[in-house]
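A.B. asks: Pasting the sequence and the predicted coordinates here, then a few questions.
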Amino acid sequence: MAGTGPALAGRGLHKRFQIKGVAAPVRALDDVSLEVPAGTLTALVGPDGAGKTTLLRLAAGLMRADEGALQVLGIDVAKDPQAVQDRISYMPQRFGLYEDLSVQENLDLYADLHGVGRAARQARYARLMEMTDLGRFTARPAGKLSGGMKQKLGLACTLVRSPALLLLDEPTVGVDPLSRRELWQIVQQLVDEEHLSVIVSTAYLDEAERCAQVFVLHGGKLIARGSPGEIRDNARDLCFVATPPRGTAPRTLQARLLDAPASIIDAVPQGGEVRFIRRPHAPAGALDALLAGAPAQPVAARLEDGFMVLLRAQQAAPGEHPQPATQPVAADTAEVVIQVKDLVRKFGDFTAVASTSFDVRRGEIFGLLGPNGAGKTTTFRMLCGLLPASSGFLQVAGVNLRTARAQARARIGYVSQKFALYGNLTVAENLQFFGGAYGLRGDRLQDRIRTVLRQFDLVGQEGATSGQLPGGFKQRLAMATGLLHEPEILFLDEPTSGTDPLARREFWRRITALAASGVTVIITTHFMEEAEYCDRIVIQDAGKLLAIGTPREVRVQAGSAADSRLSMEDAFIDIVRHAREAGQRSTPPARDRAPATPLRGASA
């Protein structure tokens, strides 16, 4: 049995995988040594393919290291994985709920699997239902739960027994900000009240800020460890916030800064401004030229800033990351390419989308935001022509989707939330297949394949089996496939879900370039920082449109004209909670309801 030692101790860990089509084996872990104290909350962070999931799977006894030693709760996991599995709980990225079973039946099944006795499980159930607020839904099929509720049920099933160590692999991927906060409150409560040891991998650096210790992985190597404050110190005195001139979108200034890696380490839109990290010895004149008169003020470093400094230091040299292969064009930004009027979608007696109206202009980046189960995915699928509307008017690229969905689909590109390509085909085979499906042939197809391979930095990966690629490469391949036929409108359904900040920067630099070239982009996302890239956003909940406007207008709606620097996450949560509280106080007859909540303070 384990004593009072560390929850996990690894020394010289190596793990390699052979991927079909790639000559050299992938080093998932390369001489990693670490120690995690018991009773603490610890984060594993790093870009896609860094080795986070591999390390968790080693700790769970699901695979063995090629070299090195690993002890979990004082047990040699290689010698006795079952003894470790008897004392830990592990929640993988895709936790296996049984969607046809009810919430209660899922809990009972996992309690049976873990041998939890009748008396013990009843007390445990009461505690879990209180923490997750799922007590009202025990009879509901798991498949009918929202994404956030499914994650909470997955966590509850993982905890039907009281483990000594909890391993969580990106538990909040695909979860809206409101549910994400609730999940973290549950985890923190477990650490504070039950003194549970928790190791979590996460793509959200604000989540890692909550942890006592952070391990930063890159390319299978451990490149940094320490408290959040110690990781932040890597960016001390290097962080600034610049205010773009009126009429200049924050993403435009951000793109200019990112395209000067000799002077800038990182840049990201934030609250209508641009937060950036300068290189320590960047010439003042070069920085002034990049800002072009935009005033900049120093700000305190965040964990994400320190993380980005560490990751950029791993790159070979400034300026080697690929530049977008699109050129700005003079697009008619007043041209309406999507018209939505009184759009309704019902499933039986349930109204998923209720009387929604908006339009989208050419070259615009338009965001659909909302909690899990809000109706945004239904709206999105109707816009793509994948789902017919129950009533209302819907026109995309000049085509009425009620009467000619196939014609409209030929003019749009689509990247789904889940990897939807053929995992058993190589990168090149997927591009060949989908290019043919889009009607591309001969030299034209080969030219487009060469272009997107360069554009999405996939050169050298052509022979790799796509299903075995790291998440970031899968996302790039999905984007490349969706843009093969050069569509007028690109639909992106949570395309950066689970990707790290570095991959998100590269992704949005490409999207900014596409919009500048005249492509209209419709995107759903749970990363609220990504709403700052949008020209306009819609927030939906319970099928209703709660807010529509520029990011600044939506922040103003959540607070006041003086509060337009409110973070988009806080604004989102404020708007959704306000609408839900108002709905609980009174529910007027449908004929008396406005089609959308007007923007408070939008004229300010």
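C.D. replies: Everything's here; your move.
A.B. asks: switch to C-alpha atoms for all contacts and neighbour counts from now on
C.D. replies: Noted.
A.B. asks: where do the helices sit along the stretch 301-450 of the chain?
C.D. replies: 303-314, 376-384, 405-409, 427-437, 442-455 (DSSP state H, counting those that start in this stretch).
A.B. asks: most packed of those?
C.D. replies: Comparing the helices of the stretch 301-450 of the chain by mean neighbour count (mean count of other Cα atoms under 10 Å), helix 376-384 ranks first with a mean of 22.
A.B. asks: Which elements pack onto that helix?
C.D. replies: strand 350-361, strand 365-369, strand 489-493, strand 520-524 (3 or more Cα pairs under 8 Å, 6 or more residues apart in numbering; DSSP states H and E).
A.B. asks: Of the ones you listed, which is nearest residue 16?
C.D. replies: The closest of these to residue 16 is strand 489-493. By Cα to Cα, the value is 32.3 Å.
A.B. asks: what's the angle from the closest one to strand 365-369?
C.D. replies: Counting by axes from the mean of the first three to the mean of the last three Cα atoms, to 10 degrees, strand 489-493 lies at 30 degrees to strand 365-369.
A.B. asks: A further structure is provided below for comparison with the first:
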Amino acid sequence: MTDRIPSTDDDARSEFVRLADVSKSFGQAAQALKDVSGIISGGRITGLVGPDGAGKTTLIRLITGLMQPDGGSINVLGFDTKLHAPSIQALIGYMPQRFGLYEDLTVQENLNLYADLRSLPLGERPAAFDELLTFTDLKRFTGRLAGQLSGGMKQKLGLACALLKKPRLLLLDEPGVGVDPISRRDLWKMVKDLTKDGIGVLWSTAYLDEAEACDKVLLLNKGELLFSGPPADLTNRVKDRVFKFTGISGSRRQALSKILEQQGVVDGVIQGDAVRIVTSAEAKRSELTKIAGNTAKIRATEPRFEDAFVDMLGGGPGGRSKLAEAATRLDDQNGKPVIEAHGLTKNFGDFTAAKDITFDIPRGQIFGLLGPNGAGKSTTFKMLCGLLKPTQGEGRVAGFDLRRDGAEARNRLGYMAQKFSLYGDLSVGQNLDFFAGVYGLSGSRKRERVSLMNEIFSFAARDNLPAKDLPLGLKQRLALACAVMHEPEALFLDEPTSGVDPITRREFWTHINGLVEKGVTVLVTTHFMDEAEYCDRISLIYRGRSIALGSPDELKAGVATKAQPDPTMEDAFIALVEASEREAAA
């Protein structure tokens, strides 16, 4: 069992929430929370971090008084949640994990509704609305339906509704999920400004760069609190144990898989043309130099919070993918691209969502579509997998034109949607059977592939469970299993790991990297900038156009300056978008 790390800071001066041995169970399932104790302070952002199913959402709901603990006590702003839940709810703001607003109401109508629910006096509403709409930059969109807002704008509206009565404590359950880096930065700045007024913030997150920026972190795993304190205290756990391999000859994916199988390697990810690893305390550097071949160079690099997070949870899943090992190798016989976009354009009335998008993807590569919410990347993505008919231009998959030979093209691809796209009321087994049939499998071949997916992803114990009741990580595994059931040549992944914890994301990408090595071609959209590093090439879409095209390292090098000689992928994303805006304004 992982050792607990005690808190190193003193929160007693501004204590807003005190958790004392809090426990919670649901039926016969494993305990959601086990004897959790800790403090959340005013005027600070406290990050609530942990893998899928760790108990983060349960803890937030207990703090709101919407649920009661089975054991222990929770004191919020001087009130016991068991005795004074209404008093607590009058003093806090709560933004749930799922978009809790009404999509068929406008921005202003949602604000009006929440003002009614929070009993905001009529005389105070005009000033409150004006302040919040200015704060969130939503004044221009008061008449727009909430369902038509981008992901970032939805989160800003949710934040505005949570702030209507100037809460003393703000509870945010994964507010950055599905939000692009620019919108997340804006959201973070808004919340940071709130703490200057003494508001306490609890920010649950799957983005560990967000956790790293918090004043304090509570790390949960399987319902237990493993760490409480400043993020830097956890990051220092892996100091002098993080290295980067550069100059790798051949496939970096093969190199990563090989490295992850070595004793003493705790975790590893692709980072552009390099491979970043975390080692155990016992690993010797002299042994590491032999791992990636004679041409590779190894150097120490600064640790990140995510490195320590994965290390504390026991390390990543390793480099072996049973899914890839069972896949048939696809040979590149004619050298032609597997996915092609030639001048793809899509108009919705007078609005051009995508204009003249052009690129091609060779066999066995990963190509990333990046861009802010509403930039046009999802429209481009949907045109290439046959879900949207382009206004102009041509898209091809495995040589088949999506206009003339749509059915043939779709038989060659697998699709994993941004939102869980399987049938929630069908069981795990029924979903596997249904999608096997959709992709044309029958008889012994169908039985063989369904059985293989059950074995690889360990679905047997949950075969009869409705898909809607699965934890997020298992939903993602089921969606991937259904997408690769028929061994497609091309795999389309639309924000496939949004909201998923780092351990599950690593498992997912182990499968994808393995499939790519077998010749599968991947088109992916993502808001995780570390995932963008896994791509061979990237197209950055902004305002319907491709504003940059190249490898991750090429895009980063293109924005490097003397002041910032080694930019991150997020730095590159933001710099390229800002440069495009300046060019458009000139």
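C.D. replies: Received the coordinates, thanks. None of these values were measured; they are calculated from a predicted model.
A.B. asks: what residue lies at the spatial centre of structure 2?
C.D. replies: residue 498 (3.2 Å; Cα atoms, centre = their mean).
A.B. asks: I'd like to know how far the equivalent of residue 258 of structure 1 over in structure 2 sits from residue 573 of structure 2.
C.D. replies: For residue 258 of structure 1, the aligned position in structure 2 is occupied by residue 260, per TM-score structural alignment. Remark: distance between residue 260 of structure 2 and residue 573 of structure 2 (Cα to Cα, to the nearest Å) = 29 Å.
A.B. asks: Go through stretch 392-408 of structure 1 and flag the buried ones.
C.D. replies: Buried residues in stretch 392-408 of structure 1, counted by 16 or more other Cα atoms under 10 Å: 392-397, 399-402, 405, 407-408.
A.B. asks: Not counting stretch 510-517 of structure 2 itself, show me its contacts.
C.D. replies: 253-254, 318-325, 327, 364-366, 522 (Cα atoms under 8 Å, 6 or more residues apart in numbering).
A.B. asks: go again using 7 Å as the cut-off
C.D. replies: Contacts with stretch 510-517 of structure 2, where a contact means Cα atoms under 7 Å, 6 or more residues apart in numbering, come from 253, 319-321, 323-324, 364-365.
A.B. asks: Now do the SS call for the most far-flung residue of structure 2 relative to its centre.
C.D. replies: Computed with Cα atoms, centre = their mean, the residue of structure 2 farthest from its C-alpha average is residue 123, at 40.8 Å. Secondary structure, DSSP: H, G, I helix; E, B strand; the rest coil: residue 123 of structure 2 is helix.
A.B. asks: List the contacts of the counterpart of it in structure 1.
C.D. replies: Using TM-score structural alignment, the partner of residue 123 of structure 2 in structure 1 is residue 119. The contact partners of residue 119 of structure 1, taken as Cα under 7 Å, 6+ apart, number zero.
A.B. asks: where along the stretch 401-550 of structure 1 do the strands fall?
C.D. replies: 412-415, 489-493, 520-524, 536-541, 544-549 (DSSP state E, counting those that start in this stretch).
A.B. asks: Looking at those, which is nearest to residue 240 of structure 1?
C.D. replies: Nearest to residue 240 of structure 1, of these and by Cα to Cα, is strand 536-541 at 25.2 Å.
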